[in-house]
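Peer 1: All I have is the shape, not the residue letters:
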């Protein structure tokens, strides 16, 4: 190790996270311009509620929400979620991406309309069905989706290694932000390599943790935890987090960049399962990249959300959206703690 991520002098890899996580964002804007002529349409029909825009364009709600967040973050539209999610083209968007001026860049964007990702996003916007992970197979090919490919041990090992590499900086920095929480028994749901559980236990010598993971990711987690000398304090339980019972008796549950992979129905299912299994007074932590309450940014999170929308049933959720779901299943309150790398930790409580 060249440096400890908890050291203030450690190099911050946030720019590299953003480079990777924003890989699909340009294709989504290209699709909006070249496949749907969004901004010129808004010049002639806006302002309009998002639901009416979706009807006119033939878009599903989830991918449209991600697109609108990205366009708002780039200053191409104005969005007012508090007023029926009203959408209007901005002066910047009108000036450069419509036929209303002599500075129309639509032909320039159209010259890249044949990029594979552009067609994939057009399909996702219309169908709400994720495209193949990393565009590695034709859209809709059997087993090409992210979740389906996790049953392949080779793919699962690669994804686990990827999440572990991302967590090398994010996990210890998040642990410092959460160091005051009274964690004694942690359940890390969908915890991948267990790197976040390890970080949270480092300054808690009397605490223990369980990582809940599906097969074959569970084997990759056991191998990594054992190689790091954490196998005795962190056990790995093999389970499908949607279908199998969760261990009881834990005072803290952790979702570390898990909820962004799932749609609203399954996010609510996971939060309800957490509420059921948590001890009274227990804590639920969601560590993730979250968009703002107005769903207009920040830009790095909006760009990351495009990647997630492309390849999973999820997106980057806003704090308000998750707080609403958590309240419906019985959690009280939400505390927002900013973390490194454009991430934040949301802390919910189960009533005593």
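Peer 2: Great, that's in hand. Small disclaimer: the values here were computed from a predicted structure and weren't measured.

Peer 1: rest of the way, CA atoms for contacts and neighbours
Peer 2: Noted.

Peer 1: Can you list the residue ranges for strands in the stretch 101-250 of the chain?
Peer 2: For the stretch 101-250 of the chain, the strands defined by DSSP state E, counting those that start in this stretch occupy 185-189, 208-213, 234-238.

Peer 1: Check it against this one:
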């Protein structure tokens, strides 16, 4: 098996794809809301006041502020109650009254379809069509979750997630090599590419992918093609409507939690806590925002795509740790992985 260390690092390519909507969010902030001129007059102030005055919904506003902080355009102090203020860069180049004002430069792109979609998301907290497809989706649902019910779309998304995991999976396996695994449940595991990686050096372990139809069909096909069907089964089910299968001492969520809102993230972690045995482990492999919500920039950019097309965002290390501890997990730990990804570990007490 070729290891990730033996191939060129594709992180720059992940960043191009994952950050595709980020520039449009800045265009929307400048051209529609004149965010930085407003902050020059009214800031620093709590983000809740900013949202109220500008008419922004909480989730997309959080993504916007993380992105702007990662760009160095605003200061953000989570510990002080999420107080937001303007930096010199933001004041000099994106606020009214500066001789170096670039607002008209960004405003010239205000008619970009993605920028207009993001204006609506910022105001309503709704989901735009996946990848901005809109009218091209025909009579199919345009939201990401709804389109997964279409077999062709589910197959295409499963193939996309599988391709991404070819490099990320082996690094994930190395990152959690010290975690004991007898049975691994890959919740929302798509093709099973991450479960396969974790089992690579664990010949006595088994795994199951828990997926809804019709993604389960694509997963079975890929696992059978790779000769892994005898080690990794596919269990069909809805992770929000059905109990998580028992008999597994490790639950893996890889690129799953970022697709969902806070209430459903908490629901999933609580379901894992209920299903895991004492001493069992939770592994969240994802793109995580720093606890101070000031970056890193590539993750903040990816969060824009998620905010645009799903009910989720890139959750911060602090937010996920708090949720995990609230449902009963202990020993929460954060570890870096590959491709701007990282791992959040948590254990169910003995």
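Peer 2: Structure received. Quantities reported herein were computed from a predicted structural model and do not represent experimental measurements.

Peer 1: Report the TM-score for the pair.
Peer 2: The TM-score (TM-score structural alignment, normalised by the length of structure 2) is 0.98; 349 aligned residues with a C-alpha RMSD of 1.3 Å.

Peer 1: Pick out the residue closest to the middle of structure 2.
Peer 2: residue 258 (3.1 Å; C-alpha atoms, centre = their mean).

Peer 1: on that earlier part again, which one of the strands of the stretch 101-250 of structure 1 lies nearest to residue 63 of structure 1?
Peer 2: Proximity of the strands of the stretch 101-250 of structure 1 to residue 63 of structure 1 was assessed by C-alpha to C-alpha; the nearest stretch is strand 185-189, lying at 25.5 Å.

Peer 1: who touches the closest one?
Peer 2: Outside strand 185-189 of structure 1, the residues that touch it by C-alpha atoms under 8 Å, 6 or more residues apart in numbering are 194, 196-197, 207-213, 241, 247, 249-256.

Peer 1: Superposed on structure 2, what's the mean shift for it?
Peer 2: In the superposition against structure 2, strand 185-189 of structure 1 averages 0.2 Å from its aligned positions (mean C-alpha distance after the TM-score superposition for structure 1).

Peer 1: okay, and that strand goes to which residues in structure 2?
Peer 2: The alignment of strand 185-189 of structure 1 onto structure 2 (TM-score structural alignment) covers residues 183-187.

Peer 1: post-alignment, the longest helix belonging to structure 2 versus structure 1, mean distance?
Peer 2: The single longest helix within structure 2, with elements called by DSSP state H, is helix 151-175. Here helix 151-175 of structure 2, set against structure 1 after superposition, deviates by a mean of 0.4 Å using mean C-alpha distance after the TM-score superposition for structure 1.

Peer 1: Tell me how far that helix lies from the chain's centre.
Peer 2: How far helix 151-175 of structure 2 lies from its chain's middle: 14 Å, per C-alpha atoms, centre = their mean, to the nearest Å.

Peer 1: try stretch 116-129 of structure 2
Peer 2: 17 Å.

Peer 1: got it, and stretch 329-345 of structure 2?
Peer 2: 13 Å.

Peer 1: measure that stretch end to end?
Peer 2: Taking C-alpha to C-alpha, to the nearest Å, stretch 329-345 of structure 2 runs 9 Å from one end to the other.

Peer 1: how about that stretch, aligned to which bit of structure 1?
Peer 2: Against structure 1, stretch 329-345 of structure 2 falls on residues 331-347 (TM-score structural alignment).

Peer 1: cool, and stretch 250-264 of structure 2?
Peer 2: Using TM-score structural alignment, stretch 250-264 of structure 2 pairs with 252-266 in structure 1.

Peer 1: buried residues in that stretch?
Peer 2: 252-264 (16 or more other C-alpha atoms under 10 Å).

Peer 1: Same check on stretch 86-105 of structure 2?
Peer 2: Neighbour count says stretch 86-105 of structure 2 has 86-87, 90-96, 102-103 buried, by 16+ other C-alpha under 10 Å.

Peer 1: now swap in stretch 13-32 of structure 2 and tell me
Peer 2: Residues of stretch 13-32 of structure 2 classed as buried: 15, 18-19, 21-31 (neighbour count, 16+ other C-alpha under 10 Å).

Peer 1: and of these, the nearest to residue 336 of structure 2?
Peer 2: Taking the buried residues of stretch 13-32 of structure 2 together and measuring to residue 336 of structure 2 by C-alpha to C-alpha, the closest member is residue 15, at 16.5 Å.

Peer 1: That closest one contacts residue 298, correct?
Peer 2: Yes: counting by C-alpha atoms under 8 Å, residue 15 of structure 2 does reach residue 298; the two are 6.3 Å apart.

Peer 1: What segments of the stretch 251-350 of structure 2 are strands?
Peer 2: Using DSSP E, counting those that start in this stretch, strands in the stretch 251-350 of structure 2 cover 281-286, 330-336, 342-347.

Peer 1: so what's the aligned partner of residue 204 of structure 2 in structure 1 up against?
Peer 2: Residue pairing (TM-score structural alignment): residue 204 of structure 2 is matched to residue 206 of structure 1. Shown in contact with residue 206 of structure 1 (C-alpha under 8 Å, 6+ apart): residue 184.

Peer 1: Next: residue 258 of structure 1.
Peer 2: 190, 288.

Peer 1: Report how many residues lie close to the residue nearest to residue 351 of structure 1 when sequence neighbours are not counted.
Peer 2: Distances taken as C-alpha to C-alpha, 6 or more residues apart in numbering place residue 281 nearest to residue 351 of structure 1, at 5.1 Å, with adjacent residues excluded. Residues lying near residue 281 of structure 1 (other C-alpha atoms under 10 Å) number 15.

Peer 1: do you know how far residue 281 of structure 1 is from residue 319 of structure 1?
Peer 2: For residue 281 of structure 1, the distance to residue 319 of structure 1 - C-alpha to C-alpha - is 21 Å.

Peer 1: Same question for residue 128 of structure 1.
Peer 2: Residue 128 of structure 1 sits 22 Å away from residue 319 of structure 1 when distances are taken as C-alpha to C-alpha.

Peer 1: Then residue 291 of structure 1?
Peer 2: 7 Å.

Peer 1: And the two? Which one has more around it.
Peer 2: Per other C-alpha under 10 Å, whichever of residue 291 of structure 1 and residue 319 has more neighbours is residue 291, with 27 against 21.

Peer 1: mind checking what that one lines up with in structure 2?
Peer 2: So, by TM-score structural alignment, residue 291 of structure 1 is matched to residue 289.

Peer 1: which one is that match nearest to, not counting chain neighbours?
Peer 2: Closest to residue 289 of structure 2 by C-alpha to C-alpha, 6+ apart is residue 316, at 4.1 Å.
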